[in-house]
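A.B. asks: Sequence and predicted structure are below.
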Amino acid sequence: MTAYFRPLVQHSSARPDGAVPLAGQKLWFTHAEQLSRTDAPSIVTVKDIPAKVLKRLTCPRPEIAGVAMDRPQIMGILNATPDSFSDGGVHNSVEAAVSAAQQMVAHGASILDIGGESTRPGATYVPEDEEIARTQPLIEAIRAQTNALISIDTRKASVARAAWKTGAGLINDVSGFTFDPQLAPFCAEVDAPVCVMHMQGDPAEMQNDPQYDDVLLDVYDFLEGQVEKLEQMGLSRDHIVVDPGIGFGKTQAHNLTLLQNLSLFHGLGCPVLLGVSRKGFIGEIGQEPRKDARAPGSIAAALAGLSQGVQIVRVHDVTETAQALRLWAAVR
């Protein structure tokens, strides 16, 4: 029986004996929920967690491309696409993208995630040359204006190579390195920090009828397997971020299950990225059909993730999220 351990995260400044830090942060835990595919969940103490698992749950996460992982970081979304679900067409010109990037950094973003292919439900494939033409000039111009870490949101090796050459410092693959067999070897070749996301299916059909045996454990097992494959290719685990892929081949129930149990993913020993901004389930639960009016719901979900130790939140509304994060941190 494979056992999984989800830390029951606390944040009080008064800690009982035996409390251990979560991923080197101020958050801590004394107990965890033990899960398996065969037995009912149970609560165990940290003494009952295997040493290898406990080390991964507690050890500090090193910087990712110079960005500290011992405190929450904001990744600003900047899509150079005509059809992204929320901001398609907004940043098509270099001037608009540079202006948006400067504002995001000034208001609290330490990472800028630039994408040239929409991965919204129902999106179609974008040829590599077109994706490069959309992203490379933006990265070059933004690199000249800011020192923020630039992430290229792509699943294609040629796009990642062009972005890396131009100044990107993180490769964010929504397919979890399953789409292009050349992408992982390239990242290993240049020792690029990467983000591995879980997605069931392809954007064109991922929301048709997503099914899981156990969405939490299925996503965890996928990410664990991909992290191990990347390590075998030569990438250090210290250079890998994981993302459970909220909204990518998941129903509302799947999304909520993942959000409620995010602390499980610290068992992978990697920083955890959460991307929930403006997504459909936020509109459904928050009763807001307008995508650009979902900042309150997006922030609520992001703060729920930060309460479980998530290191990076990927957002459209940087200014509002940064303000909320500052208040959240001050209160805690």
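C.D. replies: It's in.
A.B. asks: C-alpha only now, for contacts and for neighbours.
C.D. replies: Noted.
A.B. asks: What is the top strand by length along the chain packed up against?
C.D. replies: Using DSSP state E, we find that the single longest strand of the chain is strand 73-79. Applying 3 or more CA pairs under 8 Å, 6 or more residues apart in numbering; DSSP states H and E, one finds that strand 73-79 contacts helix 94-106, strand 111-115, strand 312-315, helix 318-331.
A.B. asks: V44 belongs to a strand?
C.D. replies: Yes: judged by DSSP: H, G, I helix; E, B strand; the rest coil, V44 forms part of a strand.
A.B. asks: quick one: it and A32 touch, right?
C.D. replies: Yes: using CA atoms under 8 Å, V44 makes contact with A32 at a distance of 5.5 Å.
A.B. asks: more crowded one of these two?
C.D. replies: A32 (21 against 17; other CA atoms under 10 Å).
A.B. asks: helix or strand for the more buried one, which one?
C.D. replies: strand 31-35 (DSSP states H and E).
A.B. asks: And that strand, what does it pack against?
C.D. replies: So strand 31-35, by 3+ CA pairs under 8 Å, 6+ apart, packs with strand 4-7, strand 42-45.
A.B. asks: Can you say which of the ones you listed is packed in most?
C.D. replies: Looking across the helices and strands packed on strand 31-35 with neighbours counted as mean count of other CA atoms under 10 Å, the highest average goes to strand 4-7: a mean of 24.
A.B. asks: Who are the packing partners of the following helix or strand past it?
C.D. replies: Using DSSP H and E, the helix or strand that directly follows strand 4-7 along the chain is strand 20-21. Applying 3+ CA pairs under 8 Å, 6+ apart, one finds that strand 20-21 contacts strand 28-29.
A.B. asks: would you list every one of the helices in the protein?
C.D. replies: Using DSSP state H, the helices of the chain run over 51-58, 94-106, 128-145, 157-166, 183-190, 215-233, 252-260, 280-286, 295-306, 318-331.
A.B. asks: ok, now which ones touch A160?
C.D. replies: 152, 154, 171, 183 (CA atoms under 8 Å, 6 or more residues apart in numbering).
A.B. asks: redo that, cut-off 7 Å
C.D. replies: By CA atoms under 7 Å, 6 or more residues apart in numbering, the contact list for A160 reads 152, 154, 171.
A.B. asks: here comes the other one, which I'd like you to weigh against the first:
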Amino acid sequence: MRRDRPLVMAIVNRTPDSFYDRGATYGTEEALEAAERAVAEGADIIDVGGVKAGPGTDVDVAEETRRVVPFVAELRSRFPDIAISVDTWRHEVGRRACEEGADLLNDTWAGSDPELAVVAAEFGAGYVCSHTGGAVPRTRPHRVRYPDVVADVIAEVTGRARQLQDLGVPAEGLLVDPTHDFGKNTWHSLALTRDLGRLVDTGWPVLVALSNKDFVGEALDLPVDRRLHGTLAATAVCAWQGAAVFRAHNVAETCQALDMVAVIKGDKPPAHVIRGLV
């Protein structure tokens, strides 16, 4: 994988009720086209999810498996070199996905199912350690409070990463995610964006999932389909502070923003320089 800029994790939702695309990639062919487009646009990781994060229609293990596992197998066949992530909190789905070639388990619900970590250790898969403030899957925060949200995130995700390492999950596959909006209000998510460097300074690679989220919409008073520019501004702020992976709906735009930050930081050269030289 490239190392001259942070990695981009493209989101492919196998759900009919995603908050962002409203089911645009629920169908298999549509999802495959989205994955192919993401790879062409520069994605390093494809993240497949089969259950909407927020409240909605119940999706049991069998249905989540149906949505996710055969698609992972097809991705592995079509893109042997791309990293495949599965957004799930259930160990049954994680196991089946790893059997079909998934590389990373993106546990956005902070160890709600402890057996998911056991699956990661068994298969040598990577793992995303998230922070939800104790929220259970598919719930929204209500008047949640933290004396210092950044400190709370650091303590929880780094402690979890150490536990998983002791369990046998490869250290090089562990990521920590402040998990914007999950168990948090907009003030919390803004603080995590502003002070992300404190989490980066722990030494664990940081994944951020900012894309079109409510904190962007509330900051700018914009609906979900008009949050791209705000998302890219937050992306640049987090990239400057050293985030390692960005989970994104808009891959091409995210890659360009990250490339620009990397050039400004001096991590990669400009693509083409002739001004003042000819």
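C.D. replies: Looks like it arrived, so ask away. What you are looking at is a predicted structure, and each value in this text was computed from that prediction instead of being measured.
A.B. asks: Overlay them and tell me the TM-score.
C.D. replies: The TM-score (TM-score structural alignment, normalised by the length of the second structure) is 0.89; 263 aligned residues with a CA RMSD of 1.6 Å.
A.B. asks: Give me the neighbour count for the equivalent of T132 of the second structure over in the first structure.
C.D. replies: Matched to the first structure by TM-score structural alignment, T132 of the second structure sits across from M199. For M199 of the first structure, the number of neighbouring residues by other CA under 10 Å comes to 23.
A.B. asks: Pretty sure K250 is one of the things M199 of the first structure touches, is it not?
C.D. replies: No: using CA atoms under 7 Å as the test, M199 of the first structure is too far from K250 to be in contact (8.4 Å).
A.B. asks: And the contacts of A160 of the first structure, which is closest to A163 of the first structure?
C.D. replies: I152 (6.6 Å; CA to CA).
A.B. asks: Would you check that that closest one makes contact with N172?
C.D. replies: Yes: using CA under 7 Å, I152 of the first structure makes contact with N172 at a distance of 5.9 Å.
A.B. asks: Comparing those two, which shows the higher neighbour count?
C.D. replies: The neighbour comparison of I152 of the first structure against N172 (other CA under 10 Å) goes to I152, with 29 against 26.
A.B. asks: what stretch of the first structure does stretch 236-256 of the second structure fall on?
C.D. replies: Counting by TM-score structural alignment, stretch 236-256 of the second structure corresponds to 303-323 in the first structure.
A.B. asks: Now do the end-to-end distance for the matching stretch.
C.D. replies: Stretch 303-323 of the first structure has an end-to-end distance of 12 Å (CA to CA, to the nearest Å).
A.B. asks: What are the buried residues along it?
C.D. replies: The neighbour-count check on stretch 303-323 of the first structure (16 or more other CA atoms under 10 Å) flags 303, 305-319, 321-322 as buried.
A.B. asks: next one: stretch 198-216 of the first structure
C.D. replies: Of the residues in stretch 198-216 of the first structure, those buried (16+ other CA under 10 Å) are 198-200, 202-203, 205-207, 215-216.
A.B. asks: sorry, back to before: any chance of a markdown table for the contacts of A160 of the first structure, columns distance to S263 of the first structure?
C.D. replies: Output for the contacts of A160 of the first structure, formatted as a markdown table (distance: CA to CA, whole Å):
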| residue | distance to S263 of the first structure |
| --- | --- |
| I152 | 26 |
| T154 | 26 |
| I171 | 23 |
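A.B. asks: Tell me the one among those residues nearest to A295 of the first structure.
C.D. replies: Among the contacts of A160 of the first structure, and counting by CA to CA, the member closest to A295 of the first structure is I152, at 23.4 Å.
A.B. asks: which residue is nearest the centroid of the second structure?
C.D. replies: R247 (3.8 Å; CA atoms, centre = their mean).
A.B. asks: Just to check, that residue is in contact with V8?
C.D. replies: Yes: if you go by CA under 7 Å, R247 of the second structure and V8 touch, sitting 6.0 Å apart.
A.B. asks: ok, back up a step: now render the helices and strands packed on strand 73-79 of the first structure as a markdown table, adding distance to Q136 of the first structure.
C.D. replies: What follows is these, written out as a markdown table (distance: least, CA to CA, whole Å):
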| stretch | distance to Q136 of the first structure |
| --- | --- |
| helix 94-106 | 10 |
| strand 111-115 | 10 |
| strand 312-315 | 21 |
| helix 318-331 | 23 |
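A.B. asks: Centre of the chain to the longest strand of the first structure, how far?
C.D. replies: For strand 73-79 of the first structure, the distance from its own C-alpha centre to the chain's C-alpha centre is 10 Å (CA atoms, centre = their mean, to the nearest Å).
A.B. asks: Now it on the second structure. Mean distance?
C.D. replies: Its aligned residues in the second structure lie a mean 0.7 Å from strand 73-79 of the first structure after superposition (mean CA distance after the TM-score superposition for the first structure).
A.B. asks: what's the angle from that strand to helix 318-331?
C.D. replies: 170 degrees (axes from the mean of the first three to the mean of the last three CA atoms, to 10 degrees).
A.B. asks: Off-centre distance for stretch 226-236 of the second structure?
C.D. replies: So, by CA atoms, centre = their mean, the centroid of stretch 226-236 of the second structure is 15 Å from its chain's centroid.
A.B. asks: wait, which of the helices and strands packed on strand 31-35 of the first structure is closest to H254 of the first structure?
C.D. replies: Using CA to CA, these put strand 4-7 closest to H254 of the first structure, at 17.0 Å.
A.B. asks: What residues in the second structure pair up with that closest one?
C.D. replies: Against the second structure, strand 4-7 of the first structure falls on no residues (TM-score structural alignment).
A.B. asks: and what of stretch 237-246 of the first structure?
C.D. replies: With TM-score structural alignment applied, stretch 237-246 of the first structure matches the range 171-180 in the second structure.
A.B. asks: Report the buried residues of the matching stretch.
C.D. replies: 171, 173-180.
A.B. asks: Nearest to S77 of the second structure among those?
C.D. replies: Looking across those and measuring by CA to CA, the closest to S77 of the second structure is G173, at 21.9 Å.
A.B. asks: any idea how far the closest one lies from Q256 of the second structure?
C.D. replies: Using CA to CA, G173 of the second structure is found at 25 Å from Q256 of the second structure.
A.B. asks: Kind regards, and thank you for your time.
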